[in-house]
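K.L.:
Okay, predicted coordinates and the sequence, questions at the end:
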Amino acid sequence: MTISILGCGWLGLPLAEHLRDKKHLIKGSTTSEEKVELLKGKKIIPFLLKLEPNLNCNNCDDFWDSDLLVLNIPPGRGRDNIVEYHLRQIKSIVKKINGSPVERLIFISSTSVYPPKPGIVAEPDTEEGNAKRPSGNALLKAEKLLMKQDSFDTTVIRFGGLYGYDRNPANFLAGRKNVSGGNAPVNLIHRDDCIGIIDRIINKDIRGEIFNGVSDGHPPKNMYYPAAARAMDLEPPTFEENDSKNHKVVSNKKVTEVLGYKFKHPNPMDF
């Protein structure tokens, strides 16, 4: 296949290399001129592409000449109008896809789309406008816009917190005192499993579905983050003593049953 990856960052670049090694022709976008040469060196056809929020890219028509597009652009942080801005970015992309050869789209979303309610949450359990953060509301609007398009088929993957390689969870909370939510279970996923799930969706030609991408294990924060800190010889965080036990666990049942996916890193504690 010919696959375009919009966003060759921490996840997108190793995904591009993985799919390249599977003999797909890979086109990748970056916002950095310096990274263009890096992509070339990895035998990924590079495109300098920015969304500001409208598409800004010279000589990019060939980027959209693909069988499948992986859309991996999280909402920008620090904006007052993050929901509107991200939706304009997505609309700009949809406009470009319409009339192109792209038949399939995989949208990288996040478990931040779920409302801050306790209990186990699965893919149908979203409430428009009720995510904990504006970025979650922005992603949910983007998901709905993409899923209703007629000219291409969209599959959404809602990944949990990303970790692996140079992204060590120990750095998130090391040294902090009296952190709240110590009993809250972590909803994390290793980068290897992100790539594995995307690869499985491509190979099985899955279309029109939404999947949660989180590991099997959900240790509580007050167990996980101190252990991660100690493993790196960092000062462990401490947590508030009196903490509610009513917290959210994101279910991965659909990704394991529908895709038959088995996690390479099922328990974040092993990291």
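P.N.:
Good, I have the coordinates. Residues are numbered from 1 along each chain as shown.
K.L.:
all contacts plus neighbour counts: C-alpha atoms, from now on.
P.N.:
OK.
K.L.:
And the helices in the stretch 151-271 of the chain, which stretches?
P.N.:
170-173, 191-203, 221-231, 253-257 (DSSP state H, counting those that start in this stretch).
K.L.:
buried set for the helix or strand where residue 93 lies?
P.N.:
In this assignment (DSSP states H and E), residue 93 forms part of helix 82-97. By 16 or more other Cα atoms under 10 Å, the buried positions in helix 82-97 come out as 82-83, 85-94, 97.
K.L.:
One more to weigh against that first structure:
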Amino acid sequence: MFKTIGICGCGWLGFPLAQQLINSGYTVLGTSRSDSKLKLLSEQRINAHRFTLGEPLPWSDNSPQVLVLNLPPGRRQFDELTFISNMTALIQQAIEQQSKILFVSSTSVYGEVAGEITETQLPLPQTASAQAHVILEQQVLESGQGSVLRLAGLIGPERHPVKQLSGRTLGKGEQKVNLVHLQDVITVIVAIIQQEQWQQLFHLSATGHPSRADFYSWAAVKAGLPPPQFSQEVTLDEGRWINAEASLKKLGVRLQYPSPFDMPIELD
């Protein structure tokens, strides 16, 4: 049974994950670049370490038995080669410290592939970020010490796509949405760690996939926001939909929010 978990990136996902692990009896080492966040982590009984991507891991004598890599590349001035280089060094250090690795990735690696997407679908990354994720996923899986979790679009406290889409004019209203709630992500990550499910590729999405037009129109009304307007042009393009049933079955997890319509809208 693992006792010490490291989380690189205690932000929107990593911080509540750390809290859940602490409450489950684990010792958690967490990183942040912010002094105020380090103080908050310490107040929550998390062993806090200052860390910026590009630096070596901030622990050596007390390496975690599992390292959760949750370091999104960011959207501004993304330097693919630097990100890959820094993350590769991080993965190699974790391997040398004999830590199991859980790499948090994204279903964006499937690019423009349409239709039902299962874990056996080969990625076809289109963006620099997605291409970087595929390279890093391969490194983790080939190490023999890690697993990969590809996440659909995230929803949770202060995070809901309807906030950005409200009032806009949009196309492709018939395409299906692929979303997953923060709490379900945390449940799956804890299950992977507790069950020691290594050298595995998982992906995660709610099992319900309403159309963009139906869901975001409903969510805007629910949130008291101007609904987006969708083009009347019908293309019969349903896009892709992530079928995570195999991952959920392997882990024995039942989603708390199986449909996007079940997910609370928490914008403040």
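P.N.:
Yep, that arrived. Just so it is clear, the model here is predicted, and its values are computed rather than measured.
K.L.:
what's the TM between chain one and chain two?
P.N.:
In this superposition the chains share a TM-score of 0.92, using TM-score structural alignment, normalised by the length of the second structure; 260 aligned residues with a Cα RMSD of 1.6 Å.
K.L.:
Check which helices and strands the helix or strand just after the helix holding residue 93 of the first structure sits against.
P.N.:
Once helix 82-97 of the first structure ends, the next helix or strand along the chain (criterion: DSSP H and E) is strand 104-110. Under the contact definition 3 or more Cα pairs under 8 Å, 6 or more residues apart in numbering; DSSP states H and E, strand 104-110 of the first structure sits against strand 68-71, helix 134-147, strand 153-159.
K.L.:
contact partners of the shortest one?
P.N.:
Counting by Cα atoms under 8 Å, 6 or more residues apart in numbering, the neighbours of strand 68-71 of the first structure from elsewhere in the structure are 1-7, 102-108.
K.L.:
from the buried residues of helix 82-97 of the first structure, which single one is nearest residue 179 of the first structure?
P.N.:
residue 82 (26.9 Å; Cα to Cα).
K.L.:
dump the residue contacts of the residue most central in space within the second structure.
P.N.:
For the second structure, the residue nearest the mean C-alpha position is residue 151 (4.5 Å; Cα atoms, centre = their mean). Taking Cα under 8 Å, 6+ apart, we find residue 151 of the second structure in contact with 104-107, 180, 185, 203-205.
K.L.:
So the alignment partner in the first structure of it versus residue 138 of the first structure, what's the distance?
P.N.:
Alignment note (TM-score structural alignment): residue 151 of the second structure maps to residue 159 of the first structure. Counting by Cα to Cα, to the nearest Å, the separation of residue 159 of the first structure from residue 138 of the first structure is 15 Å.
K.L.:
Repeat that for residue 76 of the first structure.
P.N.:
10 Å.
K.L.:
Overlap in contacts, these two.
P.N.:
In contact with both residue 76 of the first structure and residue 138: 82, 86, using Cα under 8 Å, 6+ apart.
K.L.:
the more surrounded of the two?
P.N.:
residue 138 (26 against 13; other Cα atoms under 10 Å).
K.L.:
residue in the second structure matching the more buried one?
P.N.:
Under TM-score structural alignment, residue 138 of the first structure pairs with residue 132 in the second structure.
K.L.:
Then residue 92 of the first structure?
P.N.:
Per TM-score structural alignment, residue 92 of the first structure is aligned with residue 89.
K.L.:
list the contacts for that match?
P.N.:
54, 56.
K.L.:
same thing with residue 101 of the first structure?
P.N.:
With Cα under 8 Å, 6+ apart, residue 101 of the first structure has these contacts: 64-67.
K.L.:
buried subset of these?
P.N.:
By 16+ other Cα under 10 Å, these give 64-66 as buried.
K.L.:
Run a quick neighbour tally on the counterpart of residue 25 of the first structure in the second structure.
P.N.:
Using TM-score structural alignment, the partner of residue 25 of the first structure in the second structure is residue 27. Neighbour count for residue 27 of the second structure, taken as other Cα under 10 Å: 19.
K.L.:
what do you get for residue 141 of the second structure?
P.N.:
Count around residue 141 of the second structure with other Cα under 10 Å applied: 19.
K.L.:
was I right about residue 72 of the first structure contacting residue 13?
P.N.:
No - Residue 72 of the first structure lies out of contact with residue 13 (Cα atoms under 8 Å); the separation is 10.5 Å.
K.L.:
Next, show the common contact partners of those two.
P.N.:
residue 7.
K.L.:
Who has more neighbours out of the two?
P.N.:
residue 13 (20 against 17).
K.L.:
Let me see the contact set for that one.
P.N.:
residue 7.
K.L.:
The same query, at a cut-off of 10 Å, please.
P.N.:
5-7, 19, 28-30, 39, 42, 44 (Cα atoms under 10 Å, 6 or more residues apart in numbering).
K.L.:
so which two of those are the farthest from each other?
P.N.:
Across the contacts of residue 13 of the first structure, the longest distance by Cα to Cα is 17.1 Å; it joins 19 and 30.
K.L.:
Now do stretch 16-23 of the first structure: everything it contacts.
P.N.:
Here stretch 16-23 of the first structure makes contact (Cα under 10 Å, 6+ apart) with 1-5, 7-9, 12-15, 24-28, 39, 42-44, 70, 195-196, 198-199, 202.
K.L.:
Quick check: PyMOL command selecting the buried ones in the residues you listed.
P.N.:
The buried residues among the contacts of stretch 16-23 of the first structure can be selected in PyMOL (16+ other Cα under 10 Å) with this line:
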select buried, resi 2+3+4+5+7+8+9+12+13+15+25+26+27+28+39+44+70+195+196+198+199+202
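K.L.:
surely residue 240 of the second structure meets residue 174?
P.N.:
No - with contact defined as Cα atoms under 10 Å, residue 240 of the second structure and residue 174 do not form a contacting pair (11.1 Å).
K.L.:
can you tell me which residues contact the closest residue to residue 57 of the first structure other than its chain neighbours?
P.N.:
In space, and not counting its chain neighbours, residue 57 of the first structure is closest to residue 49: 4.8 Å by Cα to Cα, 6 or more residues apart in numbering. Taking Cα under 10 Å, 6+ apart as the criterion, residue 49 of the first structure is in contact with 6-7, 28-33, 55-60, 63.
K.L.:
ok so, going back, my guess is the match of residue 25 of the first structure contacts residue 5, does it?
P.N.:
Yes - taking contacts as Cα under 10 Å, residue 27 of the second structure lies within contact range of residue 5: 6.2 Å.
K.L.:
Need the residues touching each of the two.
P.N.:
With Cα under 10 Å, 6+ apart, residue 27 of the second structure and residue 5 have common neighbours 18, 21, 64.
K.L.:
Nearest to residue 224 of the second structure, out of these: which one, please.
P.N.:
Using Cα to Cα, those come closest to residue 224 of the second structure at residue 18, 32.5 Å.
K.L.:
Understood, closing this out.
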